[in-house]
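Chemist: structure of the sequence below:
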Amino acid sequence: MMLNRRGVLGLAALAATPASAAAMTPVSSQLAPPDPVETIRLWPDAAPGGEAVTVTPRVVERSTDPAFHDRFAQYTTDPILTVLRPERPNGASLLLIPGGGYKWAVVDKEGLDCARVFADAGVTCFVLRYRLPGDGWAAGPDAPLQDAQRALRLVRSRAAASGLDPARVAVLGASAGGHLAGMLTARADAAYAAVDEADAASHRPDLSILLYPVATMADGPVHAGSRRELLGSAPTPEAVDRYSLERLDWTGRPPTFLLHAMDDEAVPVENSLQLLATLRAARVPAEAHLFQEGGHGFGIRLIAGRPAAVWPALVLAWGARHGWITQT
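Modeler: All right, here's what the predicted structure looks like:
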């Protein structure tokens, strides 16, 4: 599917109108869309380093409205990709990494809900359900990164067989998922030993999209909950440096898109501002959009009819400029 400029502007205008907001407001007579049926297990056998893991996986539904789901996955032991294939794929792929403060990973708000919007634009979407650092994995804070690297490699290694372009694989992460997507983007080293031929593919995304990301682990604008779950209650200075996105070496990393609301009280906008300064210093092609209002964790549904609702259109237009999708 080709995205034309009129289509992008139309999506942006529609998102900002009251009519669009009403159309997206859940009512009890509506039903949530069905879940995709295609999933991909990340690891051919057990996930690495699970000898001491004793947790029992669960998925919790928080919504009481049949019009939408609001689920989170906790204690994941068998990470998966949930696949949304568009009717007319344009060759681009998108790995989506939802947030959850590294305590859980949301399923819908920053996962399937966002994926449906990009699938409507022709992008083949893969929503990651990843392991969490506090569940006893041998890799500790690198367990989620192992899953993210493995997921990107699987998407890329299987792209050609599905008629997709292995050189057009982007990642989108939100909140703590934005931190994980940033680690995936910035870290060139492999977080695990290769397990099969898929690991010959690069885990470097071609574009990186970070929504209200948890960027820093340093005191000040840090999201304390994410830092505690990832690094413990008293992380060493070395750990803070290793897991703070703005302190990593971004030289030669792919184009990066940042989006944040300035009234975000959970993950302060300084997370994106500090990271933007690092990207500029490393000469990474970067684009940033700051909205006066929007709060935190808005995804798609929670910001309908408000200015920041244009963010998918902004991402698509930016992606077109970088060759991820075709714009006419």
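
Chemist: contacts, neighbours, all on C-alpha from now
Modeler: Noted.

Chemist: which element, helix or strand, includes Ala12?
Modeler: Using DSSP states H and E, Ala12 sits within helix 5-16.

Chemist: got the buried residues for that helix?
Modeler: For helix 5-16, the neighbour count (16 or more other C-alpha atoms under 10 Å) marks Gly7, Val8, Leu11, Ala12, Ala13, Leu14, Ala15, Ala16 as buried.

Chemist: give the other helices and strands that that helix contacts.
Modeler: helix 311-321 (3 or more C-alpha pairs under 8 Å, 6 or more residues apart in numbering; DSSP states H and E).

Chemist: hang on, the earlier thing: which residues touch the helix holding Ala12?
Modeler: 20-21, 304-307, 309-311, 313-314, 316-317, 327-328 (C-alpha atoms under 8 Å, 6 or more residues apart in numbering).

Chemist: return a ChimeraX selection command for the buried portion of the residues you listed.
Modeler: In ChimeraX syntax, the buried subset of the contacts of helix 5-16 is picked out as below (16+ other C-alpha under 10 Å):
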select :20,21,304,305,306,307,309,310,311,313,314,316,317,327
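
Chemist: what comes up buried for the helix or strand where Ala22 lies?
Modeler: Assigned by DSSP H and E, Ala22 falls within helix 18-24. For helix 18-24, the neighbour count (16+ other C-alpha under 10 Å) marks Ser20, Ala21, Met24 as buried.

Chemist: go on, stretch 77-97?
Modeler: Residues of stretch 77-97 classed as buried by neighbour count (16+ other C-alpha under 10 Å): 77-86, 89-97.

Chemist: burial of the nearest residue to Ser63 once chain neighbours are set aside, as a residue count?
Modeler: Distances taken as C-alpha to C-alpha, 6 or more residues apart in numbering place Asp70 nearest to Ser63, at 5.1 Å, with adjacent residues excluded. Applying other C-alpha atoms under 10 Å, we find 16 residues neighbouring Asp70.

Chemist: next up, for comparison:
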Amino acid sequence: MAGLAAAGTARAQGGSDRRPPDPGETIHLWPNGAPGEDRVTVTPEVTERSTSPDYHDRFAAYTRDPRMMVYRPAKPNGAAMLLIPGGGYRYSVLDKEGTEIALPFSKAGITCFVLLYRLPADGWTAGHDAPLQDAQRALRIIRGRAAEFGIDPKRVGVLGASAGGHLAAWLSTGAHYQVYQPVDRLDTVSAKPDFSLLLYPVIAMAEPHVHAGSRKELLGASPTPQQIAAYSPYLQVRADTPPAFLVHAYDDGGVPIENSFLYAAALRAAKVPVETHYFEEGGHGFGIRQTKDLPAAAWPDLFLAWAARRGYLGASTSARAR
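Modeler: Predicted coordinates:
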């Protein structure tokens, strides 16, 4: 598995060469190692959960070498997206909310970067800010190397799902925070996305709508009121927060749909463009593959139409393979 085997042990429950291969291009975020690794003792691990011959379903835990897998389109339209999978800040669900979205989106002309990010409870000096360090650095690499990737530095978006949606919203509202010391010229580049796509995102850190598992992994068992406010992205929305496209299902039993309501309302109050699509059925964590025969299957094309209408893409196209 290019870009993943080096992460540590990979436990497989099945396999087949019918599964799509990972791209050969991997970008390591930190040239001299991730900041604050002195106390980190965890061993990286990537586990394959899929028993199907047709798709991967891997999750990465204890990441120590954060990096991006690059999916370059055959016909790029100049847009780029940083894809941040979820996993409750305990691990990263690489395929369902990463590679399985990157493949069709790259066919639609978007250059995609799937992020393997560090987790807050693994002993990093930055603690709960370690994921934001990686997200900021990743966005800066994409924008700072735009000419190399053949993209427009003013059309760089972020996609986040579940806890990854929290990180994407956190990046959108907190790109101006300096959470690490600059390491090279790329750190002079803006880390703020131009637009965001949030799938069933974790947004609230307070009751009654909090996803308790994500909050515990991010902030510990007893966060202060100040931490709860600071790490609830809807409370940090400003007039310059990037426009957003939100997708959620009413029957989500993991992250209550009110999380999307709160973020959308905050954007609207700040006069930031936002489009929302709330589906009757879908549950939590559906990505693309698990929307089969559900109304939520429409979300990729709805998003691409929105992004094209706002000028983030080239010609309007479809995420479904032709």
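
Chemist: TM-score, when you put one on top of the other?
Modeler: The TM-score (TM-score structural alignment, normalised by the length of the second structure) is 0.91; 301 aligned residues with a C-alpha RMSD of 1.2 Å.

Chemist: hmm, back to that, Asp108 of the first structure: which of the contacts of helix 5-16 of the first structure is nearest?
Modeler: Ranked by distance to Asp108 of the first structure (C-alpha to C-alpha), the contacts of helix 5-16 of the first structure are led by Ala304 at 15.5 Å.

Chemist: just give me the residue closest to the centre of the second structure.
Modeler: For the second structure, the residue nearest the mean C-alpha position is Ile84 (1.6 Å; C-alpha atoms, centre = their mean).

Chemist: which residue lines up with it in the first structure?
Modeler: Using TM-score structural alignment, the equivalent of Ile84 of the second structure in the first structure is Ile97.

Chemist: contact partners for its match?
Modeler: 110-111, 127-129, 171-174, 177-178, 180-181.

Chemist: kindly recompute the last result at 7 Å.
Modeler: Gly111, Val127, Leu128, Leu172, Gly173, Ala174, Gly177, Ala181 (C-alpha atoms under 7 Å, 6 or more residues apart in numbering).

Chemist: excluding residues flanking it in the chain, which one is nearest it?
Modeler: Gly173 (4.6 Å).

Chemist: which part of the second structure matches the particular helix or strand that has that neighbour in it?
Modeler: Using DSSP H and E, Gly173 of the first structure sits in strand 169-174. Counting by TM-score structural alignment, strand 169-174 of the first structure pairs with residues 156-161 of the second structure.

Chemist: repeat that for stretch 38-50 of the first structure.
Modeler: Matched against the second structure by TM-score structural alignment, stretch 38-50 of the first structure falls on residues 25-37.

Chemist: go on, stretch 204-217 of the first structure?
Modeler: Per TM-score structural alignment, the counterpart of stretch 204-217 of the first structure in the second structure is residues 192-205.

Chemist: same check, this time on stretch 228-248 of the first structure
Modeler: With TM-score structural alignment as the criterion, stretch 228-248 of the first structure aligns to 216-236.

Chemist: name the surrounding residues that touch the matching stretch.
Modeler: Counting by C-alpha under 7 Å, 6+ apart, 89-90, 120-121, 128, 169-170, 173, 203-206, 262-263, 266 sit against stretch 216-236 of the second structure.

Chemist: which residues of the stretch 101-250 of the first structure fall in helices?
Modeler: 113-120, 143-159, 176-186, 224-231, 237-243 (DSSP state H, counting those that start in this stretch).

Chemist: and these as JSON lines, adding distance to Pro205 of the first structure?
Modeler: Converted to JSON lines, the helices of the stretch 101-250 of the first structure look like this (distance: least, C-alpha to C-alpha, whole Å):
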{"stretch": "helix 113-120", "distance to Pro205 of the first structure": "17"}
{"stretch": "helix 143-159", "distance to Pro205 of the first structure": "7"}
{"stretch": "helix 176-186", "distance to Pro205 of the first structure": "6"}
{"stretch": "helix 224-231", "distance to Pro205 of the first structure": "23"}
{"stretch": "helix 237-243", "distance to Pro205 of the first structure": "18"}
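
Chemist: among these, which is nearest Gly297 of the first structure?
Modeler: The nearest among the helices of the stretch 101-250 of the first structure, by C-alpha to C-alpha, is helix 176-186 at 10.1 Å.

Chemist: residues near the aligned partner of Phe105 of the second structure in the first structure, how many?
Modeler: Matched by TM-score structural alignment, Phe105 of the second structure corresponds to Phe118 in the first structure. Residues near Phe118 of the first structure, counting by other C-alpha under 10 Å, number 22.

Chemist: still on that earlier bit, farthest-separated two in the contacts of stretch 216-236 of the second structure?
Modeler: The widest separation within the contacts of stretch 216-236 of the second structure, taken as C-alpha to C-alpha, falls between Ala121 and Ala266 and amounts to 29.1 Å.

Chemist: ranges for the strands of the second structure?
Modeler: 9-11, 26-28, 45-48, 58-61, 67-71, 80-84, 92-93, 111-116, 156-161, 195-199, 244-249, 274-279 (DSSP state E).

Chemist: using CSV, lay out these together with distance to Tyr180 of the second structure.
Modeler: As requested, those are exported to CSV (distance: least, C-alpha to C-alpha, whole Å):
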stretch, distance to Tyr180 of the second structure
strand 9-11, 29
strand 26-28, 16
strand 45-48, 25
strand 58-61, 22
strand 67-71, 17
strand 80-84, 19
strand 92-93, 22
strand 111-116, 18
strand 156-161, 20
strand 195-199, 23
strand 244-249, 26
strand 274-279, 30
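
Chemist: wait, Asp134 of the second structure sits on Tyr117?
Modeler: Yes - between Asp134 of the second structure and Tyr117 there is a contact under C-alpha atoms under 7 Å: 6.0 Å.

Chemist: list residues touching both of these two?
Modeler: The contact sets of Asp134 of the second structure and Tyr117 overlap at Pro66 (C-alpha under 7 Å, 6+ apart).

Chemist: the more surrounded of the two?
Modeler: Higher neighbour count among Asp134 of the second structure and Tyr117: Tyr117, with 29 against 26, using other C-alpha under 10 Å.

Chemist: what residues are up against the counterpart of the more buried one in the first structure?
Modeler: For Tyr117 of the second structure, the aligned residue in the first structure is Tyr130 (criterion: TM-score structural alignment). For Tyr130 of the first structure, the contacting residues are Thr76, Pro79, Pro144, Asp147, by C-alpha under 7 Å, 6+ apart.

Chemist: let's see that with 6 Å instead.
Modeler: When contacts are counted by C-alpha atoms under 6 Å, 6 or more residues apart in numbering, Tyr130 of the first structure touches Pro79, Pro144, Asp147.

Chemist: run a quick neighbour tally on the residue mapped onto the second one from the second structure.
Modeler: Aligning on TM-score structural alignment places Pro144 of the first structure opposite Pro131 in the second structure. Under the neighbour criterion other C-alpha under 10 Å, Pro131 of the second structure is assigned a count of 24.
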